[in-house]
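> Return atomic coordinates for the entry below.
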Amino acid sequence: MFRRLGLSVYPDSSVFEEDLAYITFAKSQGFERIFMSMLEVTQGKGVVAEKFSKLISAAKKLGYEVILDIAPNIFDELQISYDDLSFFAELGADGLRLDAGFDGNKEATLSFNPYGLIIELNMSNDVAYLDNILTYQANEPYIYGCHNFYPQEGSALPFDFFVSCSKRFKKHGIRTAAFVSSQVATGGPWDINDGLPTLELHRHLPVEVQAKHLFATGLIDDVIIGNAYASEAELEALGDINRYQIELTVDFLPSANPVEREIVLDNQHFRRGDITSQMVRSTQVRKDYKQENPLHDNQQIFQFGDVVVGNDDFGKYKNELQIVLEPHTDSRKNKVAQIQENELMLLDYIQPWTKFRFKQ
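As a prediction, this is how the structure comes out:
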C-alpha cells in the first residue's frame, strides 16, 4: 500500500489564514492528508459549518484527503444523527474518524453511507474491534484505521502494545495511520500538550526519526503530525524521508576517503540473506568497487552502529560495507562513519534481504 504524510489542524481554535499557509507549504513538501479535529466544537451548527467548510474547501483544492475527528458529543452539540451523515458530506470531508466505537454492526452500516465517506476506526485498543465490524460485512474499502495521540507526558502507547494493536488492522489490509509529534508545535485539542505522538518513545525525538520508525515497522501507511504547527524545517525533513526503505543518517569520520564515501552514499544496499549476528553485510559493493582502500581507523573496537568498509588487507572482501551489530575488532576493516544515535533503533528492521540506503 502506498504511504502518505499527513498533518493536523484545529479550526475551532485557529485562524483560517494561518491554517491555509500551513497546509499550502506542507503540500509543497508532499503531504497528502489532513486530520481535522471537531472534538472541541462548542458553537452552533451554522458557525461550525462555515468555519470547517471554508478550510476543507481550501484543502480539497490543494488535493488533500480530509478526515474529521468526531465523537458522540459532537452529534448532540450539532443536533445531527449518526443515521444521517449529510452534514459532513456537505462540509466536503472525505471521511470521519470515530473517536469512540459502537457495537460493530453500526460501524459496518456507516461504511455503506450514501456519500462515500470513509469511516476511520480507533486502532489504539488491543481487542477484536475490527474483526467484529468485519463480521457484520462492512464495506472494507471505506474502512481505515488510525491510532490515538496522547498529549500527556508518559501516557502514550508502549511499543509492544502498539505493534499488537496495529497487526489486528494490518492483517486485513486496512489502511493504517499513527501520529508523530513536532518538537516546536504547541497547538492541539486540549489545554495540555506535551506533544502529540502515538508512541511514548517518540515524544522527544526529531519528527523525521519518528516517521522513519513508523514506516520501518511496516505496520503504518499514513504518518500524521499530531500537533500544529510544525516548523517549515520539520515539514521539509519529513518530505525528504524515504517512505519505502530504511535510510540511515550517518556522520562520516574526517579520514573517510572519497571511495568509501561513494560506497556508503551512492549505492542501493541490501543485507545478505544468509545473515550473521555480528554485522549487516552489504556485499554487492565489493564487486563493483575494485579501487585500492588504504588502512585507517582500523585498530579500535568497532561499536554498534559503526559503518565499516573492508580495506586493502581484506582480500576478496575489500570494499565490502558492513554495519556493526556486535562490538568486535578487525584491522582489515576501516571505520568510516557512525549512524546517528537516535536512528540506531532502525537497525532492528534490517532483516535478510532488506533494502537500505544512507544519507549524510
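> C-alpha from now on. contacts and neighbour counts both.
Noted.
> Surely Q338 forms part of a helix?
No - Q338 is assigned strand when assessed by DSSP: H, G, I helix; E, B strand; the rest coil, not a helix.
> unless I'm mixing things up, it is touching D251, no?
Yes - under the criterion of CA atoms under 8 Å, Q338 makes contact with D251 at 5.5 Å.
> higher neighbour count, those two?
Q338 (21 against 14; other CA atoms under 10 Å).
> Give me the nearest residue to the more buried one, chain neighbours excluded.
D306 (4.4 Å; CA to CA, 6 or more residues apart in numbering).
> Just give me the neighbour total for that neighbour.
D306: 24 neighbours (other CA under 10 Å).
> what do you get for the one 10 residues further on?
Neighbouring residues of K316 were enumerated by other CA under 10 Å; the total is 12.
> Spell out the secondary structure type for it.
Per three-state DSSP, K316 ends up helix.
> mind listing what it touches?
R286 (CA atoms under 8 Å, 6 or more residues apart in numbering).
> try P151
Contacts of P151 by CA under 8 Å, 6+ apart are W190, I192, N193, D194, G195, L196, P197.
> so where's the longest helix in this structure?
helix 45-62 (DSSP state H).
> Neighbours of L68, how many?
The burial count for L68: 24, using other CA under 10 Å.
> Next, the structure of the following sequence, for comparison with the previous one:
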Amino acid sequence: MRNLGISIYPEHSTKENDLAYMKMAAKYGFTRIFTCLLSVEESKEETISNFSNFISQAHNLGYTVSVDTNGHVFEFLGAKADNLSVFSQMGVDIIRLDWPLSDSENILMTNNPYGIAVEFNASSDISLDLLIKKGANRNAMSTCHNFYPQEYTGLSKKRFDYFTDKYYQMGLPVHSFISSNNENTFGPWPVFKGLCTLEEHRYKAIDYQLRHLIADRRINDIIIGNAFASEDELKVLSQIDLSIPSLKINLNNDIMDIEENILFDFVHADRIDSSEYFIRSSSTRIFAKDSDIPAKNVDKEFFERGDVLIVNNKLAHYKGEIQIVKKQIKNTGERNLLGYLDENEQLILNMLCEQNPFRIIKGE
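I've put the predicted structure just below:
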C-alpha cells in the first residue's frame, strides 16, 4: 500500500505552524511524516523533549514518523545499535540512516525490541542482501532515497533506476521524495531550491512528480521533502489515485460525450501484441459497439507522438478503441483526435509496458 507523506522540521518552524500543517495534511489523507535530527542544534534534553511532543501530536493525527539520523546523531543522543531506548522514548516509528553504521550494528538495529523499523539510504550502494543473510530482520527494513536541495545535484533517472531496482529486487520497500513549489519553503539546510529526489522533478508541477513515481511501480511511499506545501498542492495530490498510473490529457474542445465517457470512465491498458506506432486500449470497443462515433474532420496530415485518438465509425469493428500515438502515423480519417499528452506526460507514457493498467485524467 502506497502512502503520502509530508516533512516537518521543528527546529526551523514553530509548534503552532507545524501542528496546523500536520492537521491540514491529515485532512487530505497524508499518513507519513519525515523529519530530520541531522540539523538539530539544541541540547540533548531539549531535542528529546521537543521531538517527543511533536511525534506524540503526529501519532494523535494518525501519522507514522521517520527520523533522519547518522552515527553522530546516535552519539549525540547516547543511542547505540543494541539500545534504541531513546528513540523509543521519543516515539520514533522509523529510524532512517542517512549513512549506515557497521554491518553488525545495522543487523542489531533491525532486531530491536521496540518494533522500530530501520530505513536505509536508497540513494547509496549498500549490500543489504548480505545483511539479511547475516541475520538482519527483513521485516523491519525499508529504504528511502535522498532529497537534493541544491540545483543540478538530484539523481538522474538512470542512477535512480539503478538504486531503486537494486533494493526492489531484494523485496524491500523503496520510498522517495517530491518537492513543493510553494513560496518560502524550507528543509533542514539553508537551501531553498526544492527538495526532490529526481533532478528532472525540480520545479515541475507536484501532481506530475507524484504521478511519475506512481508509474514507476517500484516506489512505495512518496513524501514531500520541503515544508510547507500549499493546501492546493495537498488537495491535488489527495485526488490522485495512488494505486494506478495516470496520464493527464489536454483535451480538444470538440470532444463528444461518448468519447469523453470512453476516455475517462475506463481503466486502459496496451495490448500484449503491442504496436510500435501506438498504445491500443481495446477493451473499450465492447462498450462502444452499439454507439455512434461519427468521423470528425482533423486538419492534420499526420498524427504525432502524444496524440490521443479514438477509432470512429469508419472502422466499425474497432470503433471506440483508444489509441495513444508513439510514432507518427498518417491521418486516414478513421480516427478522431481527442487531445494530446505534453512532453512530461510522454515521459510517463514511456514507463508503461504492455498490459500495464492506467487511467487518463483531465488536464486543467
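> What would you report as the TM-score here?
The TM-score (TM-score structural alignment, normalised by the length of structure 1) is 0.96; 358 aligned residues with a CA RMSD of 1.4 Å.
> check the fit of the longest helix of structure 1 onto structure 2 and give the mean distance.
With mean CA distance after the TM-score superposition for structure 1, helix 45-62 of structure 1 departs from structure 2 by a mean of 1.0 Å once superposed.
> what about stretch 167-179 of structure 1, distance to the chain center?
Between the centre of stretch 167-179 of structure 1 and the centre of its chain there are 13 Å (CA atoms, centre = their mean, to the nearest Å).
> Where in structure 2 does that stretch fall?
In the comparison with structure 2, stretch 167-179 of structure 1 aligns to the range 165-177 (TM-score structural alignment).
> Identify each buried residue in the helix or strand hosting Y208 of structure 2, please.
Per DSSP states H and E: Y208 of structure 2 is located in helix 206-216. By neighbour count on 16 or more other CA atoms under 10 Å, the buried set for helix 206-216 of structure 2 is I206, D207, Y208, Q209, L210, R211, H212, L213, I214, A215.
> Now do F147 of structure 2: how many residues are near it, please.
F147 of structure 2: 25 neighbours (other CA under 10 Å).
> just to revisit the earlier point, how about the buried residues of helix 206-216 of structure 2 in JSON lines, adding distance to G171 of structure 2?
Conversion of the buried residues of helix 206-216 of structure 2 to JSON lines gives the following (distance: CA to CA, whole Å):
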{"residue": "I206", "distance to G171 of structure 2": "28"}
{"residue": "D207", "distance to G171 of structure 2": "27"}
{"residue": "Y208", "distance to G171 of structure 2": "26"}
{"residue": "Q209", "distance to G171 of structure 2": "24"}
{"residue": "L210", "distance to G171 of structure 2": "22"}
{"residue": "R211", "distance to G171 of structure 2": "22"}
{"residue": "H212", "distance to G171 of structure 2": "21"}
{"residue": "L213", "distance to G171 of structure 2": "18"}
{"residue": "I214", "distance to G171 of structure 2": "17"}
{"residue": "A215", "distance to G171 of structure 2": "18"}
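> Which two among the residues you listed are spaced furthest apart?
I206 and A215 (14.4 Å; CA to CA).
> Enumerate every residue touching N125 of structure 1.
C165.
> Distance check, it against N113 of structure 1.
25 Å (CA to CA, to the nearest Å).
> And the strands in the stretch 251-364 of structure 2?
278-281, 302-303, 307-311, 322-325, 329-330, 335-340, 359-362 (DSSP state E, counting those that start in this stretch).
> I'd like to know how far F177 of structure 2 sits from G320 of structure 2.
Taken as CA to CA, the span from F177 of structure 2 to G320 of structure 2 is 38 Å.
> Of the two, give the one with the bigger neighbour count.
Using other CA under 10 Å as the criterion, F177 of structure 2 and G320 rank with G320 on top: 32 against 28.
> still on that earlier bit, run the angle between the helix or strand that the helix holding Y208 of structure 2 is followed by and helix 206-216 for me.
Going down the chain from helix 206-216 of structure 2, the next helix or strand is strand 219-224, by DSSP H and E. Orientation check (axes from the mean of the first three to the mean of the last three CA atoms, to 10 degrees): strand 219-224 of structure 2 against helix 206-216 gives 170 degrees.
> Closest to R4 of structure 1 out of the contacts of P151 of structure 1?
P197 (16.8 Å).
> Contact partners for the closest one?
F149, Y150, P151, A156, A178, F179, V180, S181, R203, I225, G226.
> Strands - which of the residues you listed land there?
Counting by DSSP state E, the contacts of P197 of structure 1 place A178, F179, V180, I225 in strands.
> among those, which ones are buried?
By 16+ other CA under 10 Å, these give A178, F179, V180, I225 as buried.
> who touches the second one in this structure?
For F179 of structure 1, the contacting residues are H147, N148, F149, L196, P197, T198, L199, V223, I224, I225, G226, by CA under 8 Å, 6+ apart.
> for the residue of structure 2 most remote from its centre, what are its contacts?
Here structure 2 reaches farthest from its C-alpha mean at K314, the gap being 40.9 Å by CA atoms, centre = their mean. If a contact means CA under 8 Å, 6+ apart, then K314 of structure 2 has P294, A295, G333, E334 as its contacts.
> try N132 of structure 1
Per CA under 8 Å, 6+ apart, neighbours of N132 of structure 1: G104.
> Residue in structure 2 paired with it?
By TM-score structural alignment, N132 of structure 1 lines up with L130.
> same deal with A228 of structure 1?
A228 of structure 1 maps onto A227 in structure 2, by TM-score structural alignment.
> So that match versus L4 of structure 2, what's the distance?
14 Å.
> Neighbour count: those two, which is higher?
A direct count of neighbours by other CA under 10 Å for A227 of structure 2 and L4 places A227 higher, at 26 against 23.
> Quick one: classify V66 of structure 1 as helix, strand or coil.
Per three-state DSSP, V66 of structure 1 ends up strand.
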